[in-house]
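Asker: what shape does this take:
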Amino acid sequence: MAQIDQIVHPTPKQKIILILEIALVVILLSSGLGYWYWIHTPQYSLKQIQEAVKNHDLQTFEKYVDIDSVTSRMIDQLIDSKINAKNEVQDEAGNLAKGFIQFIKPQLTAMAKDQIRSLVEKGSTLQPSTPGQAEPPDAPKFSVNDIYNNKVGTPDFKGVDYVNKDGKIASVGLKLFYPKLNANVVLEVRMRKLDGYWQIAEISNIPAFLSKLAELEEKKLAEINQPIISEMNNTFKINSVRMVPVQANSFTKAVTFPTEISFLSQKNITEFNVLILAKNQAGKLVLKMPASSAVSSDPGETTTITWSKKINPFISSDAALFNTPPDQLSIEIKPISIKFADGTQLKLSEKLP
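Answerer: I've put the predicted structure just below:
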């Protein structure tokens, strides 16, 4: 007769060990899958870029950043952001400048690439011009530091704000904190998926990024300057300002800005420095001109200071200014500094401390 083998049931201790072994296998598998998933994410590539910069590892940096693509698109966006800035006068000269810059774009791109590589390898950028490379006449100075806007200081990286994937393309928001502004600003990079990793191909929001920095800087400066502005308001009052076109002949044209001012301070004023702004009915800036005037005032006196500007017929914004009816212009006089006879002065801060 065949003998039936006896079924051996595991003891409670053996059951616990078996469960622990299964759990360990699951944990190891999960960890492996989790790690595999992590190294194939945009966030992992960004971490590698951060480490490459920290360790001055250019080879790794160039694996995860397409420097050629990034610099080419960066130049285009910086050109557009500077030429089309809302707080600057726009004219046809801007289009000519844009055409000229596009003509020398290869040189600018080479400068940018050299500076990025120097930043990674040495921790600092090269001078705007590349050593040993002839610089084109009237070529604009270029520095990759423009992307951060040195006037507001160096930001602290606060992590990834968002990741939006669309197939093999991902838009990633990098949260940058600017201590001088006490604010976060998001710089967006566009990444593409290659063979097992993600690579930065473009910084995609440079104009909006720089515009936001400028907006925050202007707001912060306004806060800093508010006490000085209050003092200036107690020193003088602008009663009226208007523009008067003046044409001596067909070639000589100018505009003047008669400005009636009342002096309220008990101290004599010797000099005004102002910024004259003029906008048309569409809100477009047609004039942004610094001006100064030496004066000799008595407390309570009201006088008229007249600033003037020669019109260049070859500059479209000058022609627009001259040909626009004065009643269709909005003119603003912004004081920059006031000097007194006793040697003291009131002066607005033009950059953040």
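Asker: make it CA atoms for all contacts and neighbour counts henceforth
Answerer: Noted.
Asker: the stretch 251-353 of the chain: strands as residue ranges?
Answerer: For the stretch 251-353 of the chain, strands defined by DSSP state E, counting those that start in this stretch occupy the ranges 253-263, 269-279, 285-294, 302-310, 330-340, 345-347.
Asker: for the comparison step, fold the sequence that follows:
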Amino acid sequence: MSKMLKFKLIVVLLLVIAMLFGGAWWYFHVHTKTPEYALQQIETALTKHETDRFERYVDLDALLDTSYDDFMAGLVLADTAGSEEEKAAIGDFTQMLKAPLLTSLKSAVEQYVATGSWPGASSGSGTALDASQFLEKSGLFEMEYRGLDSLTQDEEKGQATAKIRVFQKEADEEFVFDVELTKQEDGDWRVTRVTNVGDFASFLARARQAKLKAYADAANAVIARHNETMMKAQEDFTTTLAAGSLGNQQTREALKALMQDTVVPDWQQRREELSAIDVPAAAQSLQKLRLKICDLHIAYAQGYADWMTDKKAATLRDAERQLAQARTLEQEEKFLARRVGDRAQ
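Answerer: Purely as a prediction, here's the structure:
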């Protein structure tokens, strides 16, 4: 091998080594000190459940502090049914709960990072400091990551904004979060705030309001239609009794037929139609109550029809007990329906 060829090989080798060292220097001293890298590390931390890595690139205390205030403010702003005094009272109440709730929320987020799962659903204790309840209302459980839309950086201010696109299942729509990153003294970038959490709260509230209205309209239409049938059945019941007597076999057979052929099937159909309606979370209690009322009316009508045959006092008492319970629950149903209707406005 000639001296010239050896020299060229040495030069090429030195260039390769220089490029390798240069690439390594760029990676460790430039690339790792960019907001892009910080976002990549957060994704890695969530995938590999590495809490230390997550905490290095996310200022969780600052993020939760501002997100809580912005989210609550957005919810209050979206509550068109409440008066200004009520909104102010709610604002004061949420601030009173802020410190202990943030502690609970931080633990919940840390658990999610470490395990990949959020704390279990609310135990039903109804405590205001239950992080699970807040997380459910925040819409996080029904959210899917769709991607990074863009990333802008202001080097002078040491700030960057990442536009993160998500799909919110409950709203059945996408939303873009503006995630703010701040450059630290050591050159690392950390997520410190999501600047449009309030907008997301309003977006979520509007979606929930629309679903409540859709449920209320659909359920009210079903109920109104079947109430007309029941009014006609009540008229037939009264007319049949007026034309005869319970001691008359023909009258009893007519009343039995009315219950079995009209009342029971209609309440069963009402129940089926109500069950087919998409029920938002805020109307679940009302929906369960309505279905229970249907069951009680079905039991009453069938029991009354049975009494027309067996003539036992116990059969009638049991039927009347079912009807009395239905009447009681109907008063509660009216109250809940008004509340749902107000929230759907």
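Asker: so what number do they get for TM-score?
Answerer: Overall, the chain-to-chain superposition scores 0.55 on the TM-score scale (TM-score structural alignment, normalised by the length of the second structure); 238 aligned residues with a CA RMSD of 4.3 Å.
Asker: sorry, back to before: between the strands of the stretch 251-353 of the first structure, which gets nearest to W36 of the first structure?
Answerer: Set against W36 of the first structure and scored by CA to CA, the strands of the stretch 251-353 of the first structure come closest in strand 285-294, at 54.5 Å.
Asker: now do that closest one: which elements does it pack against?
Answerer: Secondary structure elements in contact with strand 285-294 of the first structure, counted by 3 or more CA pairs under 8 Å, 6 or more residues apart in numbering; DSSP states H and E, are strand 269-279, strand 302-310, helix 316-323.
Asker: tabulate these in CSV, adding columns for mean neighbour count and distance to T60 of the first structure.
Answerer: Supplementary listing: those in CSV, determined by neighbours: other CA atoms under 10 Å; distance: least, CA to CA, whole Å:
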stretch, mean neighbour count, distance to T60 of the first structure
strand 269-279, 18, 49
strand 302-310, 16, 55
helix 316-323, 18, 48
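Asker: format these as a markdown table; extra columns: distance to V163 of the first structure.
Answerer: Putting these into a markdown table (distance: least, CA to CA, whole Å) gives the following:
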| stretch | distance to V163 of the first structure |
| --- | --- |
| strand 269-279 | 40 |
| strand 302-310 | 51 |
| helix 316-323 | 43 |
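Asker: to T256 of the first structure, which of those lies closest?
Answerer: Each of those was scored for nearness to T256 of the first structure using CA to CA, and the closest is strand 302-310 (4.1 Å).
Asker: quick one: the strands in the first structure, in order.
Answerer: Listed from the start of the chain, the first structure has strands (DSSP state E) covering 156-166, 169-178, 183-193, 198-203, 236-241, 244-247, 253-263, 269-279, 285-294, 302-310, 330-340, 345-347.
Asker: among those, which comes closest to Q102 of the first structure?
Answerer: Among the strands of the first structure, the nearest to Q102 of the first structure by CA to CA is strand 198-203 (18.3 Å).
Asker: most tightly packed of the strands of the first structure?
Answerer: Across these, the average number of neighbours (mean count of other CA atoms under 10 Å) peaks for strand 198-203, which reaches a mean of 23.
Asker: that strand corresponds to what range in the second structure?
Answerer: Residues 189-194 of the second structure are where strand 198-203 of the first structure aligns, taking TM-score structural alignment as the criterion.
Asker: by how much does that stretch deviate from the first structure on average?
Answerer: With the two structures superposed, stretch 189-194 of the second structure lies on average 1.3 Å from its match in the first structure, counting by mean CA distance after the TM-score superposition for the first structure.
Asker: N184 of the first structure: which of the helices and strands packed on strand 285-294 of the first structure is closest?
Answerer: Proximity to N184 of the first structure, assessed across these by CA to CA, is greatest for strand 269-279 (30.2 Å).
Asker: helices or strands up against the closest one?
Answerer: Helices and strands touching strand 269-279 of the first structure, as assessed by 3+ CA pairs under 8 Å, 6+ apart, comprise strand 285-294, strand 330-340.
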